[in-house]
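Engineer: Provided below for reference: sequence and predicted model.
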Amino acid sequence: MNTCVEAAIAAPEEVQPAWGAVFAMTLGVFGLITAEFLPASLLTPMAATLGVTEGMAGQTVTATAVVALVTSLVIAVVTRNIDRRWVLLAFSVLLVGSNLLVAFAPNLTVVLSGRVLLGIAIGGFWTMSAATAMRLVPEAMVPRALSIIFSGVSVATVAAAPLGSYFGHLIGWRNVFLIATAIGVFAFIWQLFTLPRMAPTGSARMGTLVEVMKRPAMRMGMIAVVLVFTGHFAFFTYLRPFLEVVTGVSVNGLSGMLLGFGVANFIGTSLAGFVLERNLRMILLLMPLAMGGMALALVVLGRAPVADAILVALWGMAFGGVPVAWTTWITRTVPDEAESGGGLIVAAIQLAITLGAAVGGAVFDATGAKGVFIGCGMVLLVAAATIGTKLHPVSPAYDARNFIGEADEA
């Protein structure tokens, strides 16, 4: 019998909830996502100081995303023999080091080096978030813990860009990164005192990714994830031109709608944990179904600012539960290899971000913003159909024990 898998099944029911550690991880993810988004609001002054074009400075975002993608696929293997507590603390150290490098960088090369460190931390953290939540709280509370952790993403999404721009104007972009450094230091200290020891329980190797991918539920889940996130990021990437050209809102109206999206997204993320504890499969199905319907409704309504603002906010609320739901799905579908499964989901999301922006751009050039929204609406409806007909989540115990049986037979 595979003892690592047995531990994966038993541990969630035996562990006492470590909410202090959950909130420490939430602060850590807030620091990571804030650092990831800061260049978007500080691009012009950064480029001017470093003596490069804004396009070149924009590669700081690209470097982070590419490294995060690669890291998500290999981090479980590279750290398979290391206590998870120390791995998570290392991500906070990388966050601090990244921000310090950027804050004191004399040139773009040093900035890119710092952003590479950040990419490792982001990719590694997301890969291990599901498996870590399973170790910190009982099985029934995992969705709630994940919703708390992901709320750090929502807050950072709403606050990082406007606050970065505001403080960058007042105190300079380098000092903004020093503030982000202080957040990382605080997160490290909090995690140091709250994260318990978490001995590695998996048997991760490069072949494990392939083995996990071979499981039918995982294959269909990956397809559904790519469809859902591609539809969302095509929508979000071209939301501003749609609201400006089709809806016809002013700059102030646009800012208000985007703020409404962010606030609603935070609310959706916060509520997701409680809802997911009751019916995971229903949420996986309803979210893309609702988002697809809203995308098509926006096209039909056209110039209707109030209705569009409501639909955009509802979209934000609906999407707030999506990352939490899919991370929870990983804990129930591949509990014996949650880190490898988490890495595959992170890679699928990164691929979806690329597809959403690239394909959405081609459609936008050919048909305009309405064409993009029609396309992403159809993609999301296909995702909902795929989830409803092909994806059948099972209980953690059933799935893991079936896997044990297969391993023993082999």
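Structural biologist: Sure thing, it's come through. Numbers count the residues shown, from 1 in each chain.
Engineer: C-alpha only now, for contacts and for neighbours.
Structural biologist: Noted.
Engineer: Which residue lies nearest the spatial centre of the protein?
Structural biologist: Pro323 (6.1 Å; C-alpha atoms, centre = their mean).
Engineer: what's the closest non-adjacent residue to that one?
Structural biologist: Among residues not flanking Pro323 along the chain, Phe150 sits closest, at 7.8 Å (C-alpha to C-alpha, 6 or more residues apart in numbering).
Engineer: where does the one you found sit relative to Thr328, distance-wise?
Structural biologist: Between Phe150 and Thr328 the computed distance is 12 Å (C-alpha to C-alpha, to the nearest Å).
Engineer: just Leu43 next, same as before
Structural biologist: Distance from Leu43 to Thr328, by C-alpha to C-alpha: 35 Å.
Engineer: after the strand or helix carrying Ile345, next one along is what?
Structural biologist: Here Ile345 sits within helix 338-367, counting by DSSP states H and E. Next helix or strand after helix 338-367 toward the C-terminus (DSSP H and E): helix 369-390.
Engineer: Can you get me the centre-to-centre distance for that next one and its chain?
Structural biologist: 20 Å (C-alpha atoms, centre = their mean, to the nearest Å).
Engineer: Can you spell out which helices and strands pack onto it?
Structural biologist: Contacts defined by 3 or more C-alpha pairs under 8 Å, 6 or more residues apart in numbering; DSSP states H and E place helix 369-390 against helix 216-237, helix 280-301, helix 338-367.
Engineer: Looking at these, spot the one closest to Val77.
Structural biologist: Shortest distance between Val77 and the helices and strands packed on helix 369-390, using C-alpha to C-alpha, is found for helix 338-367: 8.3 Å.
Engineer: Let me know the angle separating the helix or strand hosting the residue nearest to the centre of the chain from helix 280-301.
Structural biologist: For Pro323, the host element (DSSP H and E) is helix 322-333. Orientation check (axes from the mean of the first three to the mean of the last three C-alpha atoms, to 10 degrees): helix 322-333 against helix 280-301 gives 150 degrees.
Engineer: outside of helix 322-333, which residues touch it?
Structural biologist: 129-131, 134, 142-143, 146-147, 150, 217-218, 225, 269, 272-273, 276, 280, 283-284, 287, 338, 341-342, 393-396, 399-400 (C-alpha atoms under 8 Å, 6 or more residues apart in numbering).
Engineer: another structure for you, compare them:
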Amino acid sequence: MQAFDSTLKQSEITTHPPAWGAVFSMALCVVVLIASEFMPVSLLTPIAQDLGISQGQAGQAISISGFFAVLTSLLNTPLTGHLDRKPVLLGFSLLLLVSGVIVTLASNGWLFMTGRALLGIAIGGFWSMSTATVMKLVPKQSVAKGLALINGGNALAATVAAPLGSFMGQYIGWRGAFFLVIPLAALAFAWQWLSLPAMRSQPNNRARNPFRLLRNPQVAVGMSAILLLFMGQFAVFTYLRPFLEEITGVSVNSLSLMLLALGASGLAGTYLIGRLLHKGLYACLIGIPLLMAVLAVALTGLGHSPQSVAIVLAVWGLIATPAPVAWGLWLSRTLPDDAEAGG
């Protein structure tokens, strides 16, 4: 779920010519962030074997980055809200680069997890500022286009990261696959350094405490539902490779194709869900997790059939990937004046 920087005021929305170069540099950084986040999903088995840890322990790489992402998104504005946004963004981009180096060179599980923790900080911090930053970079009438570019980078990375990691991992190893992220991270950092303007912040003290929103029972229940939804989603997604290799018995090439189909169906689902949300938001909020639960149970019963598993995963991507869009709309309707703090 995307978090938003709450230091932005309506008066801060830019009226000068759009800085599209800066927006594209941020989109590239998002691609690298999300690709780095999901890469272990398709490389779990070789990572565990090389580092001498169990697949369950290797899977915690996803949990650790997620934990630090959430923590950073909550603390970012209270701690850095008074600072110019450019050096803060560059700091998170630099952490992304450092994380890639540590993960690639990790000689044991502890170093690997340290790199993943730094990645989580980068993800949480960067995402929490992305929307407000775009609103400062482009005129009001171009904000939707700017956000579409940022989220397009997210969708692209989510689609190709896992299958590409699996494919490349069989030829250059899991370290080689992660190494490919480093030059892209360096390019994103340099591009942002050159293209991002100075963005002085005007802190909004009221918006600095996101926990105050939990006093609203509707928000508290909704946030709990979001937490459970994504816990379930990542519990399944994280261990897909061991499941497909050991239970379904697919080859690495077939694994890559299944993950690609999952990602492609997710893109289609993100496109289609807009029409469904206009007809029934709450039906989608209830129906998506119910269908995901049914599909998770179906995987346990159909796991030995590659054809059945491929179909289930494609439907999973179609339903699960657009879930954040539905909850984002719920957030905007439930907290129209506090959507950034609630994010």
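Structural biologist: Here it is on my side, so go on. In this text the structure is predicted, and so the values were computed from the model without any measurement.
Engineer: still on that earlier bit, export the helices and strands packed on helix 369-390 of structure 1 to a markdown table and append columns for mean neighbour count and distance to Phe186 of structure 1.
Structural biologist: Output for those, formatted as a markdown table (neighbours: other C-alpha atoms under 10 Å; distance: least, C-alpha to C-alpha, whole Å):
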| stretch | mean neighbour count | distance to Phe186 of structure 1 |
| --- | --- | --- |
| helix 216-237 | 22 | 32 |
| helix 280-301 | 21 | 34 |
| helix 338-367 | 21 | 26 |
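Engineer: got those helices as TSV, with distance to Gly20 of structure 1 columns?
Structural biologist: Output for those, formatted as TSV (distance: least, C-alpha to C-alpha, whole Å):
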stretch	distance to Gly20 of structure 1
helix 216-237	30
helix 280-301	25
helix 338-367	22
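Engineer: closest one to Glu13 of structure 1 among these?
Structural biologist: helix 338-367 (16.1 Å).
Engineer: what inclination does that closest one have with respect to helix 369-390?
Structural biologist: Using the same axes, to 10 degrees: helix 338-367 of structure 1 against helix 369-390 is 140 degrees.
Engineer: Could you list every helix and strand that helix 338-367 of structure 1 packs against?
Structural biologist: Against helix 338-367 of structure 1 (3+ C-alpha pairs under 8 Å, 6+ apart) you get helix 59-78, helix 108-136, helix 206-214, helix 216-237, helix 322-333, helix 369-390.
Engineer: Tabulate those helices in a markdown table, adding columns for distance to Gly360 of structure 1.
Structural biologist: Putting these into a markdown table (distance: least, C-alpha to C-alpha, whole Å) gives the following:
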| stretch | distance to Gly360 of structure 1 |
| --- | --- |
| helix 59-78 | 18 |
| helix 108-136 | 24 |
| helix 206-214 | 27 |
| helix 216-237 | 5 |
| helix 322-333 | 20 |
| helix 369-390 | 6 |
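Engineer: wait, which of those is closest to Val158 of structure 1?
Structural biologist: helix 216-237 (13.8 Å).
Engineer: Scan structure 2 for its longest helix.
Structural biologist: Ranked by residue count and defined by DSSP state H, the top helix of structure 2 is helix 143-179.
Engineer: Please identify the buried residues of that one?
Structural biologist: 143, 146-147, 149-169, 173-175, 177-179 (16 or more other C-alpha atoms under 10 Å).
Engineer: Do I have it right that Ile13 of structure 2 meets Lys136?
Structural biologist: Yes - if you go by C-alpha atoms under 8 Å, Ile13 of structure 2 and Lys136 touch, sitting 5.0 Å apart.
Engineer: Between these two, point out the one with more neighbours.
Structural biologist: Lys136 (24 against 18; other C-alpha atoms under 10 Å).
Engineer: now that one: how far from Gly343 of structure 2?
Structural biologist: Distance from Lys136 of structure 2 to Gly343 of structure 2, counting by C-alpha to C-alpha: 18 Å.
Engineer: Repeat that for Ile288 of structure 2.
Structural biologist: 20 Å.
Engineer: Repeat that for Gly52 of structure 2.
Structural biologist: In terms of C-alpha to C-alpha, Gly52 of structure 2 sits 38 Å off from Gly343 of structure 2.
Engineer: repeat for Ile172 of structure 2
Structural biologist: 38 Å.
Engineer: And for His278 of structure 2?
Structural biologist: Following C-alpha to C-alpha, the distance that separates His278 of structure 2 from Gly343 of structure 2 is 21 Å.
Engineer: And for Ala264 of structure 2?
Structural biologist: With C-alpha to C-alpha as the criterion, Ala264 of structure 2 and Gly343 of structure 2 are 26 Å apart.
Engineer: Arg197 of structure 1 contacts Arg85, doesn't it?
Structural biologist: Yes - if you go by C-alpha under 8 Å, Arg197 of structure 1 and Arg85 touch, sitting 5.5 Å apart.
Engineer: how deep is the residue lying closest to Val101 of structure 2 once chain neighbours are set aside tucked in, by neighbour count?
Structural biologist: The shortest distance from Val101 of structure 2 to any non-neighbouring residue, by C-alpha to C-alpha, 6+ apart, is to Ile182 (6.8 Å). Using other C-alpha under 10 Å, Ile182 of structure 2 has 20 other residues around it.
Engineer: re earlier: who has more neighbours, Arg197 and Arg85 of structure 1?
Structural biologist: Neighbours per residue (other C-alpha under 10 Å) separate Arg197 of structure 1 from Arg85, with Arg85 holding more: 18 against 11.
Engineer: so the more buried one, which of the three states?
Structural biologist: helix (DSSP: H, G, I helix; E, B strand; the rest coil).
Engineer: residues in contact with it?
Structural biologist: Counting by C-alpha under 8 Å, 6+ apart, Arg85 of structure 1 has contacts 195-198.
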